[in-house]
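*Asks:* give the three-dimensional model of this entry:
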Amino acid sequence: MDCCGRALSGTAPAATAEALMRSRFTAFAEGDADYLLRSWHPDTRPRRVELDPDQRWVRLEVLGRTGGGLLHAEGTVEFRAHYLEGAGQGVLHENSRFTRSDGNWVYWGTVR
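*Replies:* Below is the predicted model of the structure:
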C-alpha cells in the first residue's frame, strides 16, 4: 500500500493513469469497493461493486502503457492481475482505458 495509500485515502490523487491502475489493484486486494467506485468515470461507473470474498488478489504485472502521463488527457495500461481463489489461482489480463474527469485520473473501461 506504500505506492497508493494517499490515493486510496483521498489525500492526493493518482498522478498518472498507471498510478491510478495500481491504486485500483490495491483497492481490489484490500476490498475497498468505495474507492473503486470513486475512481471510476461517472459515465461508465456501475451503481455498485460487489467483490468476491473468495478471491485474493496477490500480484500485479504492468505489461505496457500508452499516454496517461502528467500532461495527457487519456491513457491505457495493459496488465495481468494474479489472484487466488479457493485452492486454485487465476489471472486477469486486461488493457484498461483511463481518462481525466475534473482534472483527476479515472478508470473508463476495458479497451476492446
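*Asks:* contacts, neighbours, all on C-alpha from now
*Replies:* Noted.
*Asks:* a helix runs through Glu94, doesn't it?
*Replies:* No - checked against DSSP: H, G, I helix; E, B strand; the rest coil, Glu94 lies outside a helix; its state is strand.
*Asks:* check contacts around it.
*Replies:* With contacts defined as C-alpha atoms under 8 Å, 6 or more residues apart in numbering, the neighbours of Glu94 are Glu78, Phe79, Arg80, Thr110, Val111.
*Asks:* next helix or strand past the host helix or strand of Arg6?
*Replies:* According to DSSP states H and E, Arg6 maps onto helix 5-9. Scanning the chain past helix 5-9 towards its C-terminal end, the next helix or strand to appear is helix 17-30 (assignment: DSSP H and E).
*Asks:* one more, so I can put them side by side:
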Amino acid sequence: MTPPACPCGRADARGRPRALAQCCGPLLAGQPAPDAELLMRSRYTAYVLGDVAYLRASWDPATCPADVMPDAATKWLGLEVRDHRLIDADHAEVEFVARYRIQGRGGRLHERSRFRRDAQGRWLYVDGSFPQGGP
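*Replies:* All right, here's what the predicted structure looks like:
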C-alpha cells in the first residue's frame, strides 16, 4: 500500500510526490521547519487537514487572530510555490498560489507571506499580502 502523498505537493529527487510522513508530517508533529518555505508548505497541509493547533503554533502570536479556523467547506486542490526569498537570517518571504473549490466554484489564493524566526530559532508566519489585488 502506498503511503498518502503530502498535500503540499513537494516531490522527491525523481519527481514523485513525497509521502506525508516524510514531508510535512514531522513538522505538524512538532519538528521545527528548517526554512520559511517548508513552514509555509506545512501550513498549507495543516489547512488541508484542518489542523488548527498547528496553524496557531506556527503563527506569530502578535498577528495570530483569535478565530483561526479552516473553513470545512473549502476543498484545497493544490499548491504552487513561486518564490522563496531570504531577506536576512531571521526574515523571509514566500510567494505561492493555492487552488481551492468552495461549493463547486474554483478559486485561487495568491499570497506573498512574511515569516520571521523567533528567539528559539523557529520560523513563524507573520502575515501576507495579495500581489494581484486580493485573495
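*Asks:* quick one: the helix holding Arg6 of the first structure aligns where in the second structure?
*Replies:* Aligned by TM-score structural alignment, helix 5-9 of the first structure corresponds to residues 25-29 of the second structure.
*Asks:* sec struct for Pro42 of the first structure, please.
*Replies:* Secondary structure state of Pro42 of the first structure, per three-state DSSP, is coil.
*Asks:* what does it align to in the second structure?
*Replies:* That one, Pro42 of the first structure, aligns with Pro61 by TM-score structural alignment.
*Asks:* one more: Arg97 of the first structure?
*Replies:* Structural correspondence for Arg97 of the first structure with respect to the second structure (TM-score structural alignment): Arg114.
*Asks:* next, count neighbours for its match.
*Replies:* Look at Arg114 of the second structure: counted by other C-alpha atoms under 10 Å, it has 20 neighbours.
*Asks:* make sure it is actually in contact with Phe96.
*Replies:* No - here Arg114 of the second structure lies out of contact with Phe96, judged by C-alpha atoms under 8 Å, at a distance of 11.5 Å.
*Asks:* which residues are contacting the longest strand that the second structure contains?
*Replies:* As far as residue count goes, and with DSSP state E defining each element, the longest strand of the second structure is strand 74-88. The set of residues that contact strand 74-88 of the second structure without belonging to it, under C-alpha under 8 Å, 6+ apart, is 7-9, 36-37, 44, 48, 92-103.
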